[in-house]
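Enquirer: Provided below are the primary sequence and the corresponding predicted coordinates.
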Amino acid sequence: MASEDISQLADSLAKTKVGGGELSFKGRSLKLNTAQDAEEVVQEIDSFEGLQALRLEGNTVGVEAAKAIAKVLEKKPDLKRCHWSDMFTGRLRSEIPPALISLGDALITAGAQLTELDLSDNAFGPDGVRGFEALLKSPTCYTLQELKLNNCGMGIGGGKILAAALTECHKKSTVFGKPLALRVFVAGRNRLENDGATALAEAFRLIGTLEEVHMPQNGINHTGITALAEAFKVNPLLKVINLNDNTFTDKGGIAMAEALKILRQVEHINFGDCLVRSKGALAIGGALKEGLHKIKELNLSFCEIKRDAAISLAEAVEDKSELEKLDLNGNNLGEEGCEHIQEILDGYNMSSVLASLSDDEGDDDDDEEDDDDEEEEEDDDEEDGEDEDEEDDDEEEEEEGDEGEDNEQEKPKKFPTQESTPPAAPRPPVDASTFLNFPSPEKLLRMGPRRSAIIDQTDVADTDKVVQAFLQIASVYRDDEEVKTAVEETIDELMKKAFSSSVFQPSMFITSLLVRMGLLKSEEKIKATPHLYGPLLSLNHIVQQNYFQKCLVPILLAFISKPNHALESQAQARHILMQTLHKL
């Protein structure tokens, strides 16, 4: 039933041909397994004169179909832009490299000169990078300006292969007389971590022409961030830097601030969810005072920035006439801090640039506890295998030791609460309400056994309450094994309770969930959750459990399979869920 509906939807889509030398099969949900399946596509490509852009997004292309398409592409030397994201849905990972090799070899044979290559949302992993490695090293990519590899699961290994290919491309193209002048690089959600990011940073240093770098959610901490900052210094045309949801700490924040002092063209900075903290924020504030005159957007939300540092940031934007948005939401400003920042910006006639502060975590004056937290964060980094400079560590310990000697007698007066709360004491547990109001992975982990209180507070007779609780828990889903386990265990408790209750309505739950995920329209104005990665993978978990009613699977499959803008940026999670649903 669901497949028939999807086929009807695909048949009703617009014609493939569009202007500007572009041929589009985008969102057609075509299942091209064999050469025969691809015959219509091949014919349209073959008959399209002056083909400059080919869109294959939102389809699924097998090895044999890819070979058939590749054969006709050998006759298309004018092709410049390959929009090939999300084109292997439901495929085994082993199928993707040979398909990419066929397509890449065809472009090389045709003598095409690519300016844009988009392979985002294809879950090909490290081995998949081998599939287009030869293409990147070839003359076909000497002219490449935009490379988009978002959400491909490359990992550290894939990042290193990619960096080496870009480096070789630059060296060869330089000898050829036209050095690779890459402008846009996109590789979010790839688990690159420090080693992958550092390898890419070396390639970036060599290239030197980058204008946009998007590398959010890659598990990079201060070592990798520092390497990227050094590379950014020799890319003076940088306008957009998006490193959202990595882990700077103050070391990474300070290193990045030093790079920002040099860069003159930066317009958009997204360091949200990067744990920049107060020291990093102060350094970035210093960079703002010294330059960044073209800055239009600065996102430092959810970075554990305290009031005084945030105030310094607000004061630093006084002469930034092009600033359109300053996002400091989700930090530790407190009510007075929020009001003070608003007053500062009002005084500059810039009140409209301040984003909402509705998720502020409240003022935390316990600076010493924050210092302890930072030390613990650095210790964790070392345990993860990062090579720290012993001399730097010694200097930090000496500096902290000196500070302790200077203030030892004054501490009882300055921090009266320290007598009852030793500096090394763990942070207090989080209650259910605190987590549900402002969910975060760290809070869920700190709850420990108290996570059952979330389930106790959820009335399973109220479908909306169950959906909201599910989404709040799922929103903190991370690939980190500890967080992932905590999320799945908590959701299991919630859904077991719900499905075992006689008052729970499973079909209404699925309907309401689809509405809040933006996959089903509602007559009511309901704001859809903006990030679907966690909800999709949490759904993937619960549909496999015994408590889940399998009669709901076709409903989910029908909506997850449909072309939907909300799912475009989460192709990997969508692919995983669709594979599971098909098996069920």
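Expert: Perfect, I can see it now.

Enquirer: When you work out contacts or count neighbours from here on, use the C-alpha atoms and nothing else.
Expert: OK.

Enquirer: all strands of the protein, in order?
Expert: Under the criterion DSSP state E, the chain contains strands at 22-24, 31-32, 53-55, 60-61, 81-83, 116-118, 146-148, 184-186, 212-214, 240-242, 268-270, 297-299, 325-327.

Enquirer: Quick check: which of those strands is buried the most?
Expert: strand 60-61 (a mean of 24; mean count of other C-alpha atoms under 10 Å).

Enquirer: just how off-centre is that strand within its chain?
Expert: 24 Å (C-alpha atoms, centre = their mean, to the nearest Å).

Enquirer: right, and Asn218 touches Asp195 too?
Expert: No - if you go by C-alpha atoms under 8 Å, Asn218 and Asp195 don't touch, sitting 10.9 Å apart.

Enquirer: Could you count how many residues lie near the spatially closest residue to Leu135 that is not a sequence neighbour?
Expert: Residue nearest to Leu135 in three dimensions, not counting chain neighbours: Gly104, with 5.4 Å by C-alpha to C-alpha, 6 or more residues apart in numbering. Other residues near Gly104 number 23, with proximity taken as other C-alpha atoms under 10 Å.

Enquirer: now do Phe176
Expert: Burial of Phe176 is recorded as 11 neighbouring residues (other C-alpha under 10 Å).

Enquirer: contacting residues for Leu298?
Expert: Contacts for Leu298 (C-alpha atoms under 8 Å, 6 or more residues apart in numbering) come out as His268, Ile269, Asn270, Phe271, Lys325, Leu326, Asp327.

Enquirer: give me every residue that touches the closest residue to Lys320 other than its chain neighbours.
Expert: Nearest non-adjacent residue to Lys320, counting by C-alpha to C-alpha, 6+ apart: His293, 5.7 Å away. His293 sits next to Arg264, Asp319, Lys320, Ser321, Glu322 when contact means C-alpha under 8 Å, 6+ apart.

Enquirer: Okay, one more to line up with it:
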Amino acid sequence: MDTTSNSKHRPFSIKLWPPSESTRLVLVQRLTNNLSSNSIFTQKYGALNKEDAEENAKKIEDIAFNVANEQYDREPDGDGGAAVQLYAKECSKLLLEVLKRGPEKEKELASQNNASAETFFDISKGQRAFIKAEEAENLLRPLKEPGNSYTKICFSNRSFGLEAARVAEPILVSLKNQLKEVDLSDFIAGRPETEALEVMNIFSAALEGSVLKSLNLSNNALGEKGVRAFGSLLKSQNCLEELYLMNDGISEEAAKAVCELIPSTEKLKVLHFHNNMTGDEGALAISDVVKRSPLLEDFRCSSTRVGSGGGVALAKALESCTNLKKLDLRDNMFGVEAGVALSKALSKHLDLVEVYLILEMAGNDITAAAAPTIAACIAAKQHLTKLNLAENELKDEGTIQISKALEEGHTLLKEVDMSTNFIRRAGARHLAQVVVQKPGFRLLNINGNIISDDGVDEVKEVFQKYPDVLGSFDENDPEGDDDDGENSGEGEANEDELESKMKNLEVGQEE
């Protein structure tokens, strides 16, 4: 199924991930040298012989690549920089672990594990390509070996036609009782709809009855037809812990199909719906899935065209997800009502901490009317490291309320993004004075607002000791208008009065 017709691709930019095959081979060679050559580490722990070093180097690179690739898949709108950093970090960590074990321990482990099979089978590396029956036979041959121990398979980045699917079918049938994780993301790219749906039916029937913990069907432009083509597989899943349906053209009807076909989400911990066409009605269906997922820890429903009604439904559903640690609802159109509902719901989630210490509510048309409830929510999240409320309409009033919520505690706060919020001089100054006090604070972004030149100078004065912490003002419009008919024209004459009124504002947590 041609993904260009129903899904939104990443904007064109330089991508740092994935690395080329030649780059990966160079890294393996470098790791081999580090394990076998003279260095302070090999002097301390002992060097491996060339053969053992090369074998370990390949394993290290492969594990690090897969860890970084998963990171990249879960952040499809990034440039790959985070994946590259994780790739290097994992390689260094694993290299040191091998060296610390020493050559004698490596020989012992090699003899113990020589006959053991790998557990992860991945054909996603290299160039995106169509595969024919003969190539599928060659690629999938390891899966046919008797006694193999594969529990996780990834067929992403290769487009299966009917002939290749029929080669894969009996192999998947033979494996389905041992599989725990299946990644079929981007595996029908460029195929005509009729063929793509038949391929999905084949894979679905072959895997029906498997007991999966993780299923990734992202980047397949599924729509309702595609979701239903996977119906037999979805209906048979009662133990899913992770489900990824990103960039799949999930419309209202498709969302309803997902809700209908998945029998149980009681064990679900990760649910990702990024970059779909869900809308308000679709969000109602997704909210039903969320309600039935009490263990949910990571929920992503960003760029899904959800408005106020759908946002309210999702917010209410999230109230029951008391284990929530990461929430991403960026780039929707929640507005005031949904913003208030979401803030009330999040105030109850004290486990919204990190690894996932990020509260993202950017681009949701949130106005100052929702600020008190958002402030109460923020006040309860003492472990926040990043707060993103960019591209809303909080203005000075809302900004000062948010600032006051950050005054007490929040010692782990590293970044605040309140760009493009119609903020003037008073709000900018108040926010700057609060965040500059946080130890380890790294970035304040208040670009794209309507701060006067004097206001910009005042903010820069606050950060005079830490100029690198303050973001750019290149898109600030000192003569801008917030388009508020009632207050337009009052300008900065009333800023001091507004700030005076806000000084005694109390931020309390709603019961």
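Expert: Received it, and whenever you're ready, just let me know what you need. Predicted model only: the values in this text are computed from it and were never measured.

Enquirer: TM-score of the superposition?
Expert: After superposition, the two chains reach a TM-score of 0.63 (TM-score structural alignment, normalised by the length of structure 2), with 353 aligned residues with a C-alpha RMSD of 2.9 Å.

Enquirer: what do we get in structure 2 for the residue nearest to Lys320 of structure 1?
Expert: Superposed on structure 2 with TM-score structural alignment, His293 of structure 1 falls opposite Gln382.

Enquirer: before we move on, what about Glu95 of structure 1?
Expert: Checking TM-score structural alignment: Glu95 of structure 1 goes with Glu195.

Enquirer: That match and Val182 of structure 2, how far apart?
Expert: 21 Å (C-alpha to C-alpha, to the nearest Å).

Enquirer: and what of Tyr150 of structure 2?
Expert: 11 Å.

Enquirer: now swap in Asp484 of structure 2 and tell me
Expert: Counting by C-alpha to C-alpha, the gap from Asp484 of structure 2 to Val182 of structure 2 is 52 Å.

Enquirer: what does Ser156 of structure 2 give?
Expert: Applying C-alpha to C-alpha to Ser156 of structure 2 and Val182 of structure 2 gives a distance of 10 Å.

Enquirer: again with Thr399 of structure 2
Expert: From Thr399 of structure 2 over to Val182 of structure 2 the distance is 45 Å, taken as C-alpha to C-alpha.

Enquirer: how many other residues sit next to the closest residue to Ala486 of structure 1 other than its chain neighbours?
Expert: Distances taken as C-alpha to C-alpha, 6+ apart put Leu445 closest to Ala486 of structure 1, at 6.8 Å, once the chain neighbours are dropped. Number of residues near Leu445 of structure 1 (other C-alpha under 10 Å) recorded here: 18.

Enquirer: Alignment lookup: Leu240 of structure 2 to structure 1.
Expert: Under TM-score structural alignment, Leu240 of structure 2 pairs with Leu144 in structure 1.

Enquirer: what sits against its match?
Expert: Gln113, Leu114, Thr115, Glu116, Leu117, Leu180, Ala181, Leu182.

Enquirer: Could you check how far the nearest residue to Glu224 of structure 2 once chain neighbours are set aside is from Ala229 of structure 2?
Expert: By the measure of C-alpha to C-alpha, 6+ apart, the closest residue to Glu224 of structure 2 outside its immediate chain neighbours is Ala254, 3.9 Å from it. Counting by C-alpha to C-alpha, the separation of Ala254 of structure 2 from Ala229 of structure 2 is 11 Å.

Enquirer: what do you get for Leu245 of structure 2?
Expert: 14 Å.

Enquirer: So for these two, which sits in the more crowded spot?
Expert: Taking neighbours as other C-alpha under 10 Å, Leu245 of structure 2 and Ala229 compare with Leu245 leading, 26 against 22.

Enquirer: was I right about the residue nearest to Leu135 of structure 1 contacting Phe132?
Expert: Yes - counting by C-alpha under 8 Å, Gly104 of structure 1 does reach Phe132; the two are 6.2 Å apart.

Enquirer: Now do the same contact list for the nearest residue to Val129 of structure 1 once chain neighbours are set aside.
Expert: Nearest non-adjacent residue to Val129 of structure 1, counting by C-alpha to C-alpha, 6+ apart: Gly158, 5.8 Å away. Listed by C-alpha under 8 Å, 6+ apart, the contact set of Gly158 of structure 1 reads Gly125, Pro126, Asp127, Gly128, Val129, Leu192, Gly196.

Enquirer: quick one: what's aligned to Gly158 of structure 1 in structure 2?
Expert: By TM-score structural alignment, Gly158 of structure 1 lines up with Ala254.

Enquirer: Check Asp78 of structure 1 too.
Expert: In structure 2, Asp78 of structure 1 lands on Gln178 (TM-score structural alignment).

Enquirer: burial measure for the residue nearest to that match when sequence neighbours are not counted, as a count.
Expert: In space, Gln178 of structure 2 comes closest to Thr151 once its chain neighbours are excluded; the distance is 5.7 Å by C-alpha to C-alpha, 6+ apart. Neighbour count of Thr151 of structure 2, defined by other C-alpha under 10 Å: 18.

Enquirer: and Gly334 of structure 1, how many neighbours?
Expert: 18.

Enquirer: So which residues of the stretch 1-150 of structure 2 form helices?
Expert: 3-6, 21-36, 40-45, 50-73, 81-113, 133-140 (DSSP state H, counting those that start in this stretch).

Enquirer: quick check: the first one aligns to which part of structure 1?
Expert: Read that as helix 3-6 of structure 2. Aligned using TM-score structural alignment, helix 3-6 of structure 2 spans no residues in structure 1.

Enquirer: Equivalent analysis for the longest one, please.
Expert: Per TM-score structural alignment, helix 81-113 of structure 2 has no counterpart in structure 1.

Enquirer: ok, Glu241 of structure 2 touching Leu268?
Expert: Yes - counting by C-alpha under 8 Å, Glu241 of structure 2 touches Leu268, with 3.9 Å between them.

Enquirer: Show me which of these two is the more surrounded one.
Expert: Leu268 (24 against 20).

Enquirer: on that earlier part again, counterpart of the residue nearest to Ala486 of structure 1 over in structure 2?
Expert: Counting by TM-score structural alignment, Leu445 of structure 1 has no partner.

Enquirer: What separation is there between Leu445 of structure 1 and Glu133 of structure 1?
Expert: 40 Å.

Enquirer: ditto for Phe435 of structure 1
Expert: Taking C-alpha to C-alpha, one finds Phe435 of structure 1 at 44 Å from Glu133 of structure 1.

Enquirer: do Leu323 of structure 1 as well
Expert: Leu323 of structure 1 is 40 Å from Glu133 of structure 1, by C-alpha to C-alpha.

Enquirer: Trace Val234 of structure 1 over to structure 2, please.
Expert: Checking with TM-score structural alignment, Val234 of structure 1 has Ser320 as its match.

Enquirer: Then Phe302 of structure 1?
Expert: For Phe302 of structure 1, the aligned position in structure 2 is occupied by Glu391, per TM-score structural alignment.
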